[in-house]
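# can't give you the sequence, but here's the structure:
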């Protein structure tokens, strides 16, 4: 097996340990394994020629995410931002360790770490592609669930705000891909309202 496939397999093995489960197409998956598979699928649809570094970064985007629960941080904006920053670092460290073990050189590892941490979005082409893919996966698979979890109070306003913020992170090419997604009816209606 080559280094690339070995790296993907090891990322999948880590994500298979997720105790949280999610149902998709009548089958139960470890939550982060399913997310990583969706990231790879979306990336290859969006950018079939994506580099190995970008493909690995997409697959490892949420690696072992359950090990750092949101509840461990204050339920404030600052708490949320600290949680997100700690996650990025942890994802990069776990991925770097895997890449080192399978024999990648330091330059390759550094590039994947840079991408996993989504540095220089809007300035670095691959970081922007990764951000677009994250947003596409969110819109396609997680928008409905997210909406269901919000409290009724100002729910629609919050959803429209989230969609607009997601849209602002994306490139023009990402917007084009998002408008072609086959979204569930409720999600499609929200997106249309947010963008009108």
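Structure's in. What do you need? From a predicted model like this one, the values you see are computed outputs, not experimental measurements.
# C-alpha only now, for contacts and for neighbours.
Noted.
# quick check, central residue of this protein?
Nearest to the mean C-alpha position of the chain, counting by C-alpha atoms, centre = their mean, stands residue 134 at 4.1 Å.
# next helix or strand past the helix or strand where that one lies?
Using DSSP states H and E, residue 134 falls within helix 125-137. For helix 125-137, the following helix or strand on the C-terminal side (DSSP H and E) is helix 143-149.
# output the contacting helices and strands for that following helix.
Packing partners of helix 143-149 (3 or more C-alpha pairs under 8 Å, 6 or more residues apart in numbering; DSSP states H and E): helix 185-195.
# got another, please set it beside the one above:
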């Protein structure tokens, strides 16, 4: 990146983070409280660069704003069934794309750049676009590393559901993503579920 491009990129990340700092939901990290979506965005960026260090600028932006202002559209606003869940997820992806696009436009990105990030966030061309697949890998890896343990405790008496979720997560990942997932440290409970899901 040129100096001007680097400055634009950093400013856009800062703008994404400024919005996510407003998240009323907090998460404890090493005994310190942080806005939940701010931490999620940072984890996404770190995992992307760890797994796909050659990622381009637009993919790096998409990773950071994956959950931008997610709390504005609560799950409870939609029916608590499969159809309601899918509607909620679709609405979120549209919302994240629109919000990211406005911030990118303010920072001088082209319509083409904005469209690319919107495509990434909405998972268009998942099986044909390497960037979209890389983003999907990172989403799955961040879930497994930071959120699956809590998910296990929440659904501790629903083993078939947990195994099914792991299998769906596994099917979304590329070979590289799966290799990374297997190389990460997991709790004994997570390891046991992973073994059952993959057997």
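Alright, I've got the coordinates. Note that the coordinates shown come from a computational prediction; the quantities given were computed from them, not determined experimentally.
# TM-score for this pair?
Laid over one another, the chains give 0.96 as their TM-score (TM-score structural alignment, normalised by the length of the first structure), with 194 aligned residues with a C-alpha RMSD of 1.1 Å.
# on that earlier part again, need the counterpart of the residue nearest to the centre of the first structure in the second structure.
In the second structure, the residue paired with residue 134 of the first structure is residue 139, using TM-score structural alignment.
# how about its match, nearest residue that isn't a chain neighbour?
residue 44 (7.0 Å; C-alpha to C-alpha, 6 or more residues apart in numbering).
# that neighbour and residue 64 touch, don't they?
Yes - Residue 44 of the second structure is within contact range of residue 64, at 6.1 Å (criterion: C-alpha atoms under 8 Å).
# and the longest helix anywhere in the first structure, what does it pack against?
The longest helix of the first structure (DSSP state H) is helix 77-102. If you count contacts as 3+ C-alpha pairs under 8 Å, 6+ apart, helix 77-102 of the first structure packs onto helix 3-16, helix 106-116.
# got JSON lines for the ones you listed, with mean neighbour count and distance to residue 65 of the first structure too?
Output for these, formatted as JSON lines (neighbours: other C-alpha atoms under 10 Å; distance: least, C-alpha to C-alpha, whole Å):
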{"stretch": "helix 3-16", "mean neighbour count": "18", "distance to residue 65 of the first structure": "9"}
{"stretch": "helix 106-116", "mean neighbour count": "19", "distance to residue 65 of the first structure": "13"}
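# mind putting the ones you listed in CSV, distance to residue 196 of the first structure included?
CSV is the format used below for those (distance: least, C-alpha to C-alpha, whole Å):
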stretch, distance to residue 196 of the first structure
helix 3-16, 38
helix 106-116, 32
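# so for residue 188 of the first structure, which of the ones you listed sits nearest?
helix 106-116 (28.7 Å; C-alpha to C-alpha).
# aligned partner of residue 177 of the second structure in the first structure?
Match for residue 177 of the second structure (TM-score structural alignment): residue 174.
# can you check residue 106 of the second structure too?
Match for residue 106 of the second structure (TM-score structural alignment): residue 101.
# what's the neighbour count on its match?
13 (other C-alpha atoms under 10 Å).
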